[in-house]
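Colleague: return atomic coordinates for the entry below.
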Amino acid sequence: MAFDIAALGRWVALFRDRVSDEQERLTALDSAIGDADHGANMARGTAAAVAKLESATPTTVGEFGKAVGMALVSTVGGASGPLYGTFFLRFGASGGDGAELDGPALAAALRAGLEGVVSRGKAEPGDKTMIDAMTPAVDAFEAGASDLVSAARSAARAARAGSDATEPLVARKGRASYLGERSAGHLDPGSVSTALLFEALAAAAEEVSA
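Modeller: Below you'll find the model as predicted:
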């Protein structure tokens, strides 16, 4: 079993749908510790990414990652655009000229995306950022990559647990860090949208296997 270009596109479409459904919640979370624009920004960016894929269907994983990454960079405001954009650009670069990704190759692409986000944002686990959801998700996917569907489900659960664990943390990166101790008691909105990203991946994997 593998993710072809259509399945990768479906992943992004499902991510868009989840972000759209959760837009108001993402905005409410961001209003507590940020600029109150994460929901709107992510909804706009994911819609633009899907539109880009529909207007010029990529033929390789590299083209897919570039299309999605550049759409997010150019349409999502704040730090989230460059971070999510870097994730998909690095993801695509890992897949290169291939037209599909099996479990291990998908794991490698996810790892490359994570490393790109870490390099760009300079955040570590525990800083109360999207890294708190993305790191355990990628770790979980890698651990079970031989079974793509199971790995994607595990990654989704790990991402959600990682996001939930940001609530008591004091932010050390990003705008929320300006609040100091007052940032505790709130979920990091970037970690919540990251959980949606991996839940969409799991849903796409289930569709592929059906």
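
Colleague: from now on I want contacts and neighbour counts done on CA atoms only, so please keep to that.
Modeller: Noted.

Colleague: for the chain, which segments are assigned as strands?
Modeller: Ranges of strands in the chain, per DSSP state E, are 2-4, 100-102.

Colleague: turn those strands into JSON lines, including distance to A137 and mean neighbour count.
Modeller: Shown next, in JSON lines, are the strands of the chain (distance: least, Cα to Cα, whole Å; neighbours: other Cα atoms under 10 Å):
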{"stretch": "strand 2-4", "distance to A137": "18", "mean neighbour count": "20"}
{"stretch": "strand 100-102", "distance to A137": "17", "mean neighbour count": "19"}
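
Colleague: one more, for comparison:
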Amino acid sequence: MDAEKIFNALNQIKISIDQHKDEIEKLDQEIGDGDHIFNIQRGINESLDLKDELSGQAPNEVLKKIGIKIMTTVGGSSGALFATLIMGMSKKYSSELTNQKNIASMFTEGVNAMKKRGKADLGEKTMLDVLIPVSIELEKLSDQKDVKLVAGNIKEVAEKGMLSTKNLIATKGRASFLGQRSKGHIDPGARSSQLAIEAICNTIINA
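Modeller: Here you go, the predicted model:
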């Protein structure tokens, strides 16, 4: 893991999110306030703007500065939550660990920080319905040497988590005001999170 790989991953995420912009916006208009896609796109673009400045820096410093940038420039709850995820990940980086163990440990730390900040957990129709299962799967497969196998599994877990939100009743955020009416809709944060994870996994699978 290095700065270049982090920014390459961000670029792949940008491509996927941009391609699905209209879909995410529609999902958010159905159960949210309609600004999720704009906040996500702004966060990605602001992060990519740091590429030259952070080139060659240690991964934990890169992630920390990206998190701070998102926290200070992106509105909405998603901005604060994704910033918390990324800054949480930066705290757990260790050059002593292998890439896979590093990623599993960092991602779990970031997800736990997000859970704490958002006061949310699995089954509440949020992006955590994607991120928590992915963190569990990453930990489970942290010793697996076949990175393409790991990426394939993670991709499936993320998609399953995203689809699970359709039958859940929202208990957090704007969607919670809809109560039972939030059922039958995929959570936009879960969809954007799944797309981001899918983009990274596809890059690994197709390498």
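
Colleague: would TSV of the strands of structure 1 with distance to F87 of structure 1 be doable?
Modeller: Below are those laid out as TSV (distance: least, Cα to Cα, whole Å):
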stretch	distance to F87 of structure 1
strand 2-4	17
strand 100-102	16
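
Colleague: tell me which of these lies nearest to K173 of structure 1.
Modeller: K173 of structure 1 lies closest, by Cα to Cα, to one member of those: strand 100-102, at 32.9 Å.

Colleague: average offset of that closest one relative to structure 2?
Modeller: Superposing on structure 2 and averaging over aligned pairs (mean Cα distance after the TM-score superposition for structure 1), strand 100-102 of structure 1 comes out at 5.0 Å.

Colleague: can you check stretch 195-203 of structure 1 too?
Modeller: Averaged out, stretch 195-203 of structure 1 is 1.6 Å away (mean Cα distance after the TM-score superposition for structure 1).

Colleague: so who does the nearest residue to E199 of structure 1 once chain neighbours are set aside touch?
Modeller: With sequence-adjacent residues excluded and distances taken as Cα to Cα, 6 or more residues apart in numbering, E199 of structure 1 is closest to A156, at 4.8 Å. Counting by Cα atoms under 8 Å, 6 or more residues apart in numbering, A156 of structure 1 touches A137, A195, L196, F198, E199, L201, A202.

Colleague: over to V117 of structure 1?
Modeller: L83, Y84, T86, F87, I131.

Colleague: which residue lines up with L89 of structure 1 in structure 2?
Modeller: By TM-score structural alignment, L89 of structure 1 lines up with M87 in structure 2.

Colleague: roughly how far does its match sit from K64 of structure 2?
Modeller: 5 Å (Cα to Cα, to the nearest Å).

Colleague: what of A58 of structure 2?
Modeller: Where K64 of structure 2 is concerned, A58 of structure 2 sits at a distance of 10 Å (Cα to Cα).

Colleague: neighbour-wise, which of the two wins?
Modeller: Neighbour totals were compared for A58 of structure 2 and K64, and K64 leads with 18 against 15 (other Cα atoms under 10 Å).

Colleague: aligned partner of the more buried one in structure 1?
Modeller: Checking with TM-score structural alignment, K64 of structure 2 has K66 as its match.

Colleague: would you agree its match is in contact with F88?
Modeller: Yes - between K66 of structure 1 and F88 there is a contact under Cα atoms under 8 Å: 6.9 Å.

Colleague: all helices for structure 1, in order.
Modeller: 5-21, 23-33, 38-55, 61-75, 80-95, 103-121, 131-143, 148-164, 189-209 (DSSP state H).

Colleague: the fourth one vs structure 2, average distance?
Modeller: Following superposition, helix 61-75 of structure 1 is found to deviate from structure 2 by 1.6 Å on average (mean Cα distance after the TM-score superposition for structure 1).

Colleague: list the buried ones in that helix?
Modeller: 61-73, 75 (16 or more other Cα atoms under 10 Å).

Colleague: on contacts alone, who are the packing partners of it?
Modeller: With contacts taken as 3 or more Cα pairs under 8 Å, 6 or more residues apart in numbering; DSSP states H and E, helix 61-75 of structure 1 sits against helix 5-21, helix 38-55, helix 80-95.
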